[in-house]
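Colleague: here are the coordinates; sequence isn't available:
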């Protein structure tokens, strides 16, 4: 239920603490020390300097939190199957965040934030090769570097040597690139090479690369546009190109005369992925599409601005800007840092931090290779060659390694090979017998480290406890408050009767609130209803795939983008407002206007009533808990905090 979700934030924020000998308060036979309380307070209070009232308010909040947690544990709610499953699912969800080296992760996050501050315009020389046959490409790359060293311009060198024919004609220019667009090594090559200088030669899995940054700009973020594409086929004749250009020009004239962009896109655009959505494309960042296309898109200075027709290899385009999304790059901002950390965790570059963490895992688990000979490698080679005599080299009970108290034997490796033979043998480039054996050891090391990570990583253990305690509070609140209130219709009615005077409407309207998945349709539907408010049903039927509506009585403050200057009356249709969070657009149609202070009936009050009744039940529960677990505050310790 919504109230349960609303409770999540304060629950997670309450956890704090390291152990200390100074007990601040006891509850029953349990205690909380000063340092735990202060750690939690500092984590969740921005009042500077802290006031005695801030401390006192938080003390009551923290006491209530500890009482609820203890009640949940004493009821053994932590043993419920749903609780066990939730903690297991959460553990799996977050564990990867702790399987990387903190120092490396911090570097990667801050580097990514720095890269994402700006876009880089890059030219390149691309020299592909197949498999291990790299000699020809390498020799050509050396020739390109020699030419550049002797003074040849990069554009000329790209035209001469690059195998990317599409960009070689443009001096190797591949356009603007942004962070996370290229594989990480190439991103570093682009961002770390000085402007107007060529990079060192870089070898990827299938090519040699030389980069040449030509410009930088502050990152414009991501942009969402709608487009009308008049396609020209590859190899189109001049007459066909002229015809496409004339059609694009005629559509642009219609737009200048006020025609609807979405209608024109639906009826004319050759972009099969967007025409059915009034031409609206997914948001994109620099480096996603053709450089000319992106230059035109990012040149649009405001929402709803429309470009003149322009040509790319796909044809002639007309663009309309929907929205621009700009992101914070401040590493000192916790939310910004956390968001970027999530992007890094989901990018292949995280493997750098994982590799660094392997060393720590070996140290923390006490990993030790026992067998020091080349027998495992020789056994591996015999296994894949089907050499039965060679397979006898490794005895089933031969001790290979220890990971803490766990021992790995020859039979463990044999079983692993039997299960993983196919994927291991198909890996490219091929793994050596030594690498295969090392892969086995690493997998078992990571497995053991993951299974007992709480023992090795205090931060992980703390986060698990925070989640477990928070989840238990939900369960306890469900039992003691939420379900009781939801199912106690007679109690709700009694509470309403006793407090009926407090349930009154503010200024309100009976209205229809519309939510539309794209702004072009929102504007179109809004204009239709502004001209004829009676067409609600027909509009919802016509646009049922993209428009939803919610009818009811709304206080002014509940209406999307309501402002005090609005004069609301029956038939009023608000402007469509774009929501950057969900990329939807909203507007409302007023049916009837009501003054303030009209009484709410029981049904109209239900949402507010349920919240208030739950609060009353919670207070009664807290009073019971304080009797069950008497709370005693140590005055001397408390005075050392507030004075």
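Modeller: Ah, there it is. No experiment lies behind these values; they were computed from the predicted model shown.

Colleague: from here on, contacts and neighbour counts on C-alpha atoms
Modeller: Fine.

Colleague: after the helix or strand where residue 191 lies comes which helix or strand?
Modeller: Element membership for residue 191 (DSSP states H and E) is helix 184-192. Where DSSP H and E defines the elements, the next helix or strand beyond helix 184-192 is strand 202-203.

Colleague: which is the next helix or strand following that next one?
Modeller: Next along the chain after strand 202-203, taking DSSP H and E as the criterion, comes strand 207-218.

Colleague: Take this one as well and set it beside the first:
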């Protein structure tokens, strides 16, 4: 018992000491203090585990002190109040906030659901009775009763295709009898997709509503996802109004081409010779990847998917464009969930109904987290007082009473009638075929959602330490960049007098060793060497020498001109460094003529030769002077005891 108590006491003391150490001041600069917790957090974030040594910690402390000094100076200069800075910071915050204003758990669930659905393709027909989302109650009831009547007839055994043809208000039903072909996830609006996947093959769905109106659907088939195919084709064009003899001649020609291919004719040559698809002929007839729902003629698509093995051909296929022979290049199955995760996330966050679900979930959560309380009496009273001006988009906030009545509270913020009035005036749009009450309710819902999300967004720094830390990093990083650019980078480039003065003071640090100005004539054969040497003696220009020697073989002679230090070129090192022409033969059978024009004694490099290096060093010098100035104005004091405790 005593041992257990002693262990608990030691643990308690350890955690209390650790907490006290976290809150201990590590260093001060001017009137500001940096605490241990902040420094350790930033150090661990920016240094890999294997790099977290005592020496690296001390070095990082110096960097961090300099960083804090520069940011303090930027704030003192008022740079944080600059509108351009605030706009840039607000842009970063908006991007970062999206991560915290998303229902990640629901998104993950919707991604997993969509992936499972992508494994299946559904063939369904549907009947639609149009009714707008904001329709008057009588119009909504009329549409519902109509779709209910049609469903009862379908359940009773009437042919679904016939019902769709004569009754569906989807215009395409007149040509497709309501059949939508095969589809999978993300290819229909989410409520429709869900009903299709939840309805068994051969059955008729319950009545459901989308943004277009009321639907029923009948699932005709479900099959496993067929993947994607990469194909090439050879096409003979044929007009839809072609004469019979043209049709027969085209068929004889495509059959002849098919026969030659089956007997081993080269596909590329056949496409080049006979295909009339100008857009693919240069690429061997190759087309983009084809999926079940790709906008490709149905006979072509089905023929492409029916080919069993890469390299095999389909029989001639007829479409509205003419005759095709299809060659399978590759089949690609459904990728893994991990491979598709980013694509799935993007599609989930882009599809309106899924986005609506996510937002509704978020708003409900934020309401609960932030203690949302509504004054139902005031809400109902205010909505009841709204008139037809909200339908005409002529509503004026200042013309309405009860502006001071509280509507709801979220956190420490109360929203009043006047806030709702302002929202209406800003977001109202002309509307028809909708009741005043429905329009008012829609506006109020939008107002609540807007305010709940705004409150959450405004308090992200308080709720999420990681968000607060990142925003502080963005804030300080932008200030640091802007001030360093003005004080160091731009100054070093623009201060030409200061840069040249720095060069004069430090030019002995960048010196050329002894060099020679030399021309190297690299000859690949003895004959080329003799010819080159003879032309050099005659004083022939290098351009003409190269033309003559390389007339038969362009690799016979290579000429280079440069200044060389010792060790840069073995052939130049092998001759005397005096004006003259020397011969060097190497073990690989090559001959080199080395022409020394001038001996160049050691000297400092010219300003233009080291301008880039000098600019960088001048920037370092300016920064060093700047840090010294900052430390003189904002004295730095490090708490060595606390630093040593971190090191220990």
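Modeller: Good, I have the coordinates. These numbers come from a predicted model, not from an experiment.

Colleague: that older thread, check the mean deviation of the helix holding residue 191 of structure 1 from structure 2.
Modeller: Mean deviation of helix 184-192 of structure 1 relative to structure 2 after superposition (mean Cα distance after the TM-score superposition for structure 1): 4.9 Å.

Colleague: so who does residue 460 of structure 1 touch?
Modeller: Listed by Cα atoms under 8 Å, 6 or more residues apart in numbering, the contact partners of residue 460 of structure 1 are 95, 98, 453-454.

Colleague: I meant to write residue 333 of structure 2 there.
Modeller: Taking Cα under 8 Å, 6+ apart, one finds 226-228 in contact with residue 333 of structure 2.

Colleague: among those residues, who's most crowded?
Modeller: Of all the contacts of residue 333 of structure 2, residue 228 has the most neighbours under the rule other Cα atoms under 10 Å, reaching 19 neighbours.

Colleague: pretty sure it contacts residue 329?
Modeller: No - in this structure residue 228 of structure 2 lies outside contact range of residue 329 using Cα atoms under 8 Å: 11.0 Å.

Colleague: nearest residue to residue 123 of structure 1 other than its sequence neighbours?
Modeller: Of all residues not flanking residue 123 of structure 1 in the chain, residue 173 sits nearest, at 3.9 Å (Cα to Cα, 6 or more residues apart in numbering).

Colleague: thinking again about what came up before, what would the contacts of residue 460 of structure 1 look like in a markdown table with secondary structure and neighbour count?
Modeller: Formatted as a markdown table, the contacts of residue 460 of structure 1 follow (DSSP: H, G, I helix; E, B strand; the rest coil; neighbours: other Cα atoms under 10 Å):
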| residue | secondary structure | neighbour count |
| --- | --- | --- |
| 95 | helix | 15 |
| 98 | helix | 16 |
| 453 | helix | 21 |
| 454 | helix | 16 |
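
Colleague: what about the strands in the stretch 51-200 of structure 1?
Modeller: Counting by DSSP state E, counting those that start in this stretch, the stretch 51-200 of structure 1 has strands at residues 118-128, 173-177.

Colleague: closest to residue 341 of structure 1 out of the ones you listed?
Modeller: strand 118-128 (18.2 Å; Cα to Cα).

Colleague: residues contacting residue 595 of structure 2?
Modeller: So residue 595 of structure 2 contacts 518-520, 579-582 (Cα under 8 Å, 6+ apart).

Colleague: Let me know the helix or strand that it is in.
Modeller: strand 591-600.
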